[in-house]
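Chemist: Need a 3D model of the following:
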Amino acid sequence: MNLKKVLDFNHESTYRANVINQIFIAKLMIALGAEGKKLDYLLSQSGDSFGYDLVITSFDTTQKSMTTRYLQMKTKDKKNNTDTWEVHTSLIDDPNSFLIVVEVEVVTNNNKEDVLLRYKYWDKNKMKKLQKSDTGRKRIKAHHLIAEYIEIEQLAKELFS
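Modeler: Next up, the predicted model:
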């Protein structure tokens, strides 16, 4: 399979986003499983009408507690310098909502392609300064995100700590 073709950032953005979301969910399930947590998820069928792409719930098997998060996912190719994303303003004030920017890189090792994902999420303290818009959407810039890309294990802790 040619992953670079499947994840081509110039074509089929909806299909690409679905593939990346599924990889993200699988990696998040593994990371949370290592912490004794299980993950359930729902993919939004509303076409972003409510602002989120995924609803994820973590069940902590030791504490018998659940936590739910609403995620708006944005993707960018590692080679791309994208630094603004349009987000639904309803997520800004919701403490259970996150914007996650997924940096995607296809790498080849021993003639086998793999997808590497790294993550940034918005810094809620910086988001509080944004004014809501009448359109229900707001442009978020890279400086509204945490400074460095992180791996899935750290993101899992940020989402469900």
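
Chemist: Please make it C-alpha for all contacts and neighbour counts, starting now.
Modeler: OK.

Chemist: What is the neighbour count of the residue nearest to Leu159 when sequence neighbours are not counted?
Modeler: Nearest non-adjacent residue to Leu159, counting by C-alpha to C-alpha, 6 or more residues apart in numbering: Arg69, 7.4 Å away. Counted with other C-alpha atoms under 10 Å, the neighbours of Arg69 add up to 19.

Chemist: List the contacts of Arg69.
Modeler: Listed by C-alpha atoms under 8 Å, 6 or more residues apart in numbering, the contact set of Arg69 reads 55-57, 96-98, 159.

Chemist: Thr75: which of those is nearest?
Modeler: Phe98 (13.9 Å; C-alpha to C-alpha).

Chemist: Tell me the first helix or strand C-terminal of the one helix or strand the closest one maps to.
Modeler: Assigned by DSSP states H and E, Phe98 falls within strand 97-109. For strand 97-109, the following helix or strand on the C-terminal side (DSSP H and E) is strand 112-121.

Chemist: Pull out the buried positions in the helix or strand just after that next one.
Modeler: Downstream of strand 112-121, the next assigned helix or strand under DSSP H and E is helix 124-127. Judged by neighbour count (16 or more other C-alpha atoms under 10 Å), helix 124-127 contains these buried residues: Lys124.

Chemist: I have a second one here; can you model it like the first so I can compare?
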Amino acid sequence: MQPYKLKYHKNSVLLIAMVGIPVFFISLMLYCLFNLPTSLSEPSTLILICLSVIFMATTLLWITRTQIFVTSKVQINEKGFRFKLKRTSFLYRRTNFFCHWDNVTSVTEMFDNHNGGYFYKVVFKNPHFVGYFSPLKKYEKEADRFFTELQFYKESYNIPLQLPLDIKLKPTKSFE
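Modeler: Take a look at the predicted model:
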């Protein structure tokens, strides 16, 4: 089968980066501020703080776009599920991964309210991790074909479809 070009990320990596990087930069900025000479003027201190905040935001944006959301090549066939990251990222240990269908726990299609598109959550058993795949810009049709093929293998190998949380928690009439 043909490989699909998709963006790959893991929520755990995203969360660690979104919390860890600002904490690191703020700690570094405070350390530098407390070690500045007292003779430094207020405008100079304010400029230094503004520059460090701008640098932190730019670095966080760069890491998010290039190191967290990484372009990947995904292949699915009767043997299993394979993805390979197009470029290396210091945040991901695995750049090439393959597993048989019995190692896939669940497959979910979810709507992204922020970007207005769909992404696909695939849960793996061994090693246990959750991968998120979303379409690249201008590759939405390819992502639709990917999910159609993924649905076929899901049904063929009896992989459960995990419903999004908001659908699962609908109230029942049993409490009336």
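
Chemist: And the TM-score between these chains?
Modeler: With the length set by TM-score structural alignment, normalised by the length of the first structure, the two chains reach a TM-score of 0.24; 56 aligned residues with a C-alpha RMSD of 4.4 Å.

Chemist: For the strand holding Phe98 of the first structure, which outside residues touch it?
Modeler: With C-alpha under 8 Å, 6+ apart, strand 97-109 of the first structure has contacts from 3-4, 69-78, 87, 91, 113-122.

Chemist: Recalculate using a threshold of 6 Å.
Modeler: 69-78, 91, 113-122 (C-alpha atoms under 6 Å, 6 or more residues apart in numbering).

Chemist: Make a PyMOL selection of whichever of the residues you listed turn out to be buried.
Modeler: Buried members of these, defined by 16+ other C-alpha under 10 Å, are picked up in PyMOL with:
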select buried, resi 69+70+71+72+73+74+75+76+77+91+117+118+119+120+121+122
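
Chemist: follow-up on the earlier one: show me just the buried residues among the contacts of Arg69 of the first structure.
Modeler: Using 16+ other C-alpha under 10 Å as the burial test, the contacts of Arg69 of the first structure include 55-57, 97-98, 159 as buried.

Chemist: Can you add distance to Gln22 of the first structure and give these back as CSV?
Modeler: Output for these, formatted as CSV (distance: C-alpha to C-alpha, whole Å):
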residue, distance to Gln22 of the first structure
Val55, 13
Ile56, 12
Thr57, 15
Ser97, 19
Phe98, 17
Leu159, 17
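
Chemist: and the longest helix along the first structure with strand 97-109, angle?
Modeler: In the first structure, taking DSSP state H as the definition, the longest helix is helix 13-33. Angle of helix 13-33 of the first structure versus strand 97-109, following axes from the mean of the first three to the mean of the last three C-alpha atoms, to 10 degrees, is 90 degrees.

Chemist: Who are the packing partners of the helix or strand following helix 13-33 of the first structure?
Modeler: Downstream of helix 13-33 of the first structure, the first helix or strand assigned by DSSP H and E is strand 37-43. For strand 37-43 of the first structure, the packing partners by 3 or more C-alpha pairs under 6 Å, 6 or more residues apart in numbering; DSSP states H and E come out as strand 54-60.

Chemist: Give me the residues contacting the strand it packs on.
Modeler: With C-alpha under 6 Å, 6+ apart as the criterion, strand 54-60 of the first structure contacts 37-44, 65-71.

Chemist: Give the buried subset of those residues as a PyMOL selection command.
Modeler: Typed into PyMOL, the next command selects the buried ones out of the contacts of strand 54-60 of the first structure (criterion: 16+ other C-alpha under 10 Å):
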select buried, resi 37+38+39+44+68+69+70+71
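
Chemist: Tell me the one among the contacts of strand 54-60 of the first structure nearest to Val19 of the first structure.
Modeler: The nearest one, if we look at the contacts of strand 54-60 of the first structure relative to Val19 of the first structure and count by C-alpha to C-alpha, is Leu43, at 12.2 Å.

Chemist: dump the residue contacts of the closest one.
Modeler: Counting by C-alpha under 6 Å, 6+ apart, Leu43 of the first structure has contacts Leu54.

Chemist: Distance of it relative to Gln22 of the first structure?
Modeler: 10 Å (C-alpha to C-alpha, to the nearest Å).

Chemist: ok, now Thr108 of the first structure?
Modeler: Look at Thr108 of the first structure and Gln22 of the first structure: by C-alpha to C-alpha, they are 20 Å apart.

Chemist: circling back: Three-state assignment for the residue nearest to Leu159 of the first structure, please.
Modeler: Taken by DSSP: H, G, I helix; E, B strand; the rest coil, the conformation at Arg69 of the first structure corresponds to strand.
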